[in-house]
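[1] here are the coordinates; sequence isn't available:
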């Protein structure tokens, strides 16, 4: 990987951490902050493909995207509001 691509990946990761901290500070939800961080980490994982792609970099990018999809799906499922008969609270 080119030196500038490696530097760009590290900077993208660092900016992702800062953006996630800002998202947490603004929303006070870990779910939103984690979603922002995962998007930045996905971008940092895809940057090596801009250089000379090898099977190792393609495999790494595929693993990063699969992890992002898995964690994103778990965030979506855990973020669903509970409604109907299963809702917690006082009976009416």
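    Yes, it's here. Keep in mind the model is a prediction, meaning the values are calculated, not measured.
[2] can we go C-alpha only for contacts and neighbour counts from here?
    OK.
[3] Would you map the strands across the protein?
    Assigned by DSSP state E, the strands in the chain number zero.
[4] most centrally placed residue in it?
    Nearest to the mean C-alpha position of the chain, counting by C-alpha atoms, centre = their mean, stands residue 38 at 1.0 Å.
[5] Contacts only, for the residue nearest to that one when sequence neighbours are not counted.
    Distances taken as C-alpha to C-alpha, 6 or more residues apart in numbering place residue 68 nearest to residue 38, at 6.2 Å, with adjacent residues excluded. Contacts for residue 68 were tallied using C-alpha atoms under 8 Å, 6 or more residues apart in numbering; they are 38-39, 42.
[6] Among these, find me the one that's closest to residue 10.
    In terms of C-alpha to C-alpha, no member of the contacts of residue 68 lies closer to residue 10 than residue 42, at 12.1 Å.
[7] also this one, for the comparison:
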């Protein structure tokens, strides 16, 4: 992985943590904040894939996408407040 993609993935992860915290404070609900965090983690995983397309990196990105799909399904099925 090049230094640029490494730092870009790290920056996206940090922005995701900050964005998820803002959503958690604003919405006072965990699921939307988790969805935002997982979107940023998917972006960071794709950046890591651009630098190092190893099988463990592909598996990690696929796991994050699968968790994101489960969270999205949970958001759709949760009753409105």
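    Perfect, thanks for sending it. Quick caveat, the model's predicted, so the values are computed rather than measured.
[8] thinking again about what came up before, check the spacing between the residue nearest to residue 38 of structure 1 and residue 17 of structure 1 real quick.
    For residue 68 of structure 1, the distance to residue 17 of structure 1 (C-alpha to C-alpha, to the nearest Å) stands at 15 Å.
[9] what do you get for residue 6 of structure 1?
    17 Å.
[10] same deal with residue 71 of structure 1?
    Applying C-alpha to C-alpha, the value for residue 71 of structure 1 to residue 17 of structure 1 is 17 Å.
[11] who's more crowded, those two?
    Each of residue 71 of structure 1 and residue 17 has its neighbours counted (other C-alpha atoms under 10 Å); residue 17 has more, 19 against 15.
[12] correct me, but the more buried one touches residue 37?
    Yes - contact criterion C-alpha atoms under 8 Å: residue 17 of structure 1 and residue 37 qualify, at 6.2 Å.
[13] so residue 6 of structure 2 makes contact with residue 46?
    No - taking contacts as C-alpha under 8 Å, residue 6 of structure 2 lies outside contact range of residue 46: 11.1 Å.
[14] Neighbour count: the two, which is higher?
    residue 46 (19 against 16).
[15] Now that one. Nearest residue, chain neighbours left out?
    Computed as C-alpha to C-alpha, 6+ apart, the closest residue to residue 46 of structure 2 that is not its neighbour in sequence is residue 61, at 7.0 Å.
[16] count of residues packed around residue 29 of structure 1?
    Count around residue 29 of structure 1 with other C-alpha under 10 Å applied: 11.
[17] Would you mind measuring from it to residue 13 of structure 1?
    When distance is defined by C-alpha to C-alpha, residue 29 of structure 1 is 20 Å away from residue 13 of structure 1.
[18] Next one: residue 69 of structure 1 relative to residue 39 of structure 1, how far apart?
    Distance, residue 69 of structure 1 to residue 39 of structure 1, by C-alpha to C-alpha: 10 Å.
[19] Please identify which of these two sits among more neighbours.
    Here residue 69 of structure 1 and residue 39 are compared on neighbour count by other C-alpha under 10 Å; more neighbours surround residue 39, at 17 against 14.
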